[in-house]
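please work out how this folds:
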Amino acid sequence: MENLPLILLVDDDQELCDLIGEYLTAEGFAVDKAHSGQSALTRLASPPECQLIVLDIMMPGLSGLDVLQRLRPSNSTPVIMLTGRGDDIDRILGLEMGADDYLAKPCNPRELVARVRAILRRTQNPTSGDQHLLDVAGIQLSPADMQAKALGTPLQLTGAEFNTLKVLMQHPGQTQTKAFLTEQVLHRPLTAYDRSIDVHVSRIRQKLANAGIHDIIRSVRGVGYQLLSAD
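Sure thing, here's the model as predicted:
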């Protein structure tokens, strides 16, 4: 039991929390639950450390966005947001604050499990082919331990940001489509009006700029993004 990945469910709907928790448990995960933003922050300040957080945005008191804002950047635990259908502004805000992905409520438990597994795979178990150090234009990425530096300055990247940058660095000078990045980073197809990759790239650019690297990721209008080579 102690070796099972620990998922923290944060939702004020206790019945829904219990249902999702039962499904995750049946799929081989350990589950903790918090029914308010404040109780989630209290739980996250104590051991054992969870491997992923499923966070409802709409909660009384401290909302999921409030929790996320307080959590980042000191805590890099992956976060999947649960949002109301059509709440595009909340989704974008959540991604800008450092969430890794989102699902609209009511969510399909099978889809949630698939997202959880995908995020845990890319954050905890990099494949052997991804172990080598990437070094492009003053940016260094170590996939083996999920460490990143820009001009020697450590970068605090979320799992989704790290993997977005990794894909771009694996193909310097080549345009990567948003569809390809979505498949590689989020392990799902790109859907209409999905701005997840755009927001992740925006945050990467900001963090690189703070470290002294500017304009290294070029937007290719209507297609995707390209990491410029040093040449």
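
please count neighbours and contacts with C-alpha atoms only from this point.
Will do.

how near is the most centrally placed residue in the chain to residue 90?
Centroid-nearest residue in the chain: residue 100, 1.8 Å away (criterion: C-alpha atoms, centre = their mean). Residue 100 sits 14 Å away from residue 90, taking C-alpha to C-alpha, to the nearest Å as the criterion.

one more: residue 47?
From residue 47 over to residue 90 the distance is 29 Å, taken as C-alpha to C-alpha.

residue 57 touches residue 79, doesn't it?
No. Under the criterion of C-alpha atoms under 8 Å, residue 57 makes no contact with residue 79, lying 11.3 Å away.

residue 47 and residue 90: which is more packed in?
Per other C-alpha atoms under 10 Å, whichever of residue 47 and residue 90 has more neighbours is residue 90, with 18 against 7.

tell me which element the more buried one falls in.
Under the criterion DSSP states H and E, the helix or strand holding residue 90 is helix 88-96.

between helix 88-96 and the helix or strand that comes right after that helix, find me the angle.
In the C-terminal direction, the helix or strand that comes right after helix 88-96 (DSSP H and E) is strand 101-105. Strand 101-105 and helix 88-96 are oriented at 150 degrees to each other (axes from the mean of the first three to the mean of the last three C-alpha atoms, to 10 degrees).

following up with a second sequence; could you model it the same way so I can compare the two?
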Amino acid sequence: MKPRILIVEDEPGIADTLQYALRTDGFDPVWCATGEEALSRFAAQTPALVILDVGLPDINGFELFKRLHEIADVPVVFLTARNDEIDRVVGLELGADDYVPKPFSPRELVARVRSVLRRTAKPAPGTVAAPSATPIQVDDGRRQIRFYGRPLELSRYEYGLLKTLASRPGHVFSRDTLLERVWDDPGESLDRTVDAHVKTLRAKMKLVAPELDPIRTHRGTGYALAEDLPPALPV
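Sure, this is the predicted structure:
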């Protein structure tokens, strides 16, 4: 079956362009012009991915994102005419998988959709994923993380940081989000606390793979685990 893509966009011209580009590339696009229609369609049949315009006439796109995720956890690509950094930060903090400002290239957007679907793909029910080499292996039972097969000597907070980053490679986690997820009392900690722990975490990972830069800094936003880490280190 063709992957179903739900487009939530109130401008017919943009929606037509998106539908054509997606259909030509093997997807099954479904268009909704309002948030309420999107909620109805989403509940009736869960799509593989949602392309969501922030500026809808009836519901704010960020609010609609939250309501959709109450129904099902589906990847979302935000689409907006606004290019303010704060909008991008809010979208990423909510958990969006990508963010594309208008005007955009339809071919680039389709490529991003494919990239997000690959990144978020889950094994089909009843199947067992084949074992594969991964650069980061998290063992929650032992509270241990291996980097290219070597166990890292991590503090409690370093463990929490790397576990969080490794849960979604490529996703940018803001400092506030990392504080909330990792620290017991985030209100008593500062952004500099995250920066300091990321620095020591990088140093420990560099001991294993000096040539790699596994944790990427996104200025004004936060941190992300690199998506392009090789599955194994060269011999």
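
related to what we said a few turns ago, the residue nearest to the centre of the first structure maps to what in the second structure?
When the two structures are superposed using TM-score structural alignment, residue 100 of the first structure falls opposite residue 97 in the second structure.

contacting residues around that match?
For residue 97 of the second structure, the contacting residues are 75, 76, 77, 116, 171, taking C-alpha atoms under 8 Å, 6 or more residues apart in numbering as the criterion.

do that again at 10 Å, thanks
Contacts here follow C-alpha atoms under 10 Å, 6 or more residues apart in numbering; on that basis residue 97 of the second structure touches 49, 74-78, 91, 112-113, 115-117, 119-120, 168, 170-172.

list only buried entries from these.
Buried positions within the contacts of residue 97 of the second structure, assessed by neighbour count (16 or more other C-alpha atoms under 10 Å), are 49, 74-78, 91, 112-113, 116-117, 168, 170-172.

what secondary structure does residue 226 of the first structure sit in?
Following DSSP: H, G, I helix; E, B strand; the rest coil, residue 226 of the first structure is assigned to strand.

run a quick neighbour tally on it.
Burial measure for residue 226 of the first structure: 21 neighbouring residues, criterion other C-alpha under 10 Å.

cool, residue 132 of the first structure as well?
Residues within reach of residue 132 of the first structure, counting by other C-alpha under 10 Å, total 11.

what's the answer for residue 157 of the second structure, then?
17.

helix or strand for it, which one?
Under the assignment given by DSSP H and E, the secondary-structure element containing residue 157 of the second structure is helix 156-167.

next helix or strand past that helix?
Counting by DSSP H and E, the next helix or strand C-terminal to helix 156-167 of the second structure is strand 173-174.

could you give the angle of the very next helix or strand once past that next one to helix 156-167?
The C-terminal neighbour of strand 173-174 of the second structure among helices and strands, as given by DSSP H and E, is helix 175-182. With the same axes, to 10 degrees applied, the angle from helix 175-182 of the second structure to helix 156-167 works out at 110 degrees.

so which elements touch the helix or strand following helix 175-182 of the second structure?
Tracing the chain past helix 175-182 of the second structure, the next element assigned as helix or strand by DSSP H and E is helix 191-208. If you count contacts as 3 or more C-alpha pairs under 10 Å, 6 or more residues apart in numbering; DSSP states H and E, helix 191-208 of the second structure packs onto strand 144-147, strand 150-151, helix 156-167, helix 175-182, strand 215-218, strand 222-225.

let's go with 6 Å and repeat that
Using 3 or more C-alpha pairs under 6 Å, 6 or more residues apart in numbering; DSSP states H and E as the contact criterion, no helix or strand is in contact with helix 191-208 of the second structure.

neighbouring contacts of the helix holding residue 157 of the second structure?
The set of residues that contact helix 156-167 of the second structure without belonging to it, under C-alpha atoms under 6 Å, 6 or more residues apart in numbering, is 182, 225.

residues of that helix that come out buried?
Buried residues in helix 156-167 of the second structure, defined by neighbour count with 16+ other C-alpha under 10 Å: 157, 158, 159, 160, 161, 162, 163, 164, 165, 166.

what does stretch 57-66 of the first structure correspond to over in the second structure?
Stretch 57-66 of the first structure lines up with residues 54-63 of the second structure when matched by TM-score structural alignment.

for that stretch, measure first residue to last.
Its first and final residues considered, stretch 54-63 of the second structure spans 9 Å by C-alpha to C-alpha.

buried ones in it?
Taking 16+ other C-alpha under 10 Å as the basis for neighbour counts, the residues of stretch 54-63 of the second structure that come out buried are 54, 55, 56, 61, 62.

of all those residues, which two lie farthest apart?
56 and 62 (9.9 Å; C-alpha to C-alpha).

re earlier: just give me how far the match of stretch 57-66 of the first structure sits from the chain centre.
Between the mean C-alpha location of stretch 54-63 of the second structure and the chain-wide mean there is a distance of 20 Å, by C-alpha atoms, centre = their mean, to the nearest Å.
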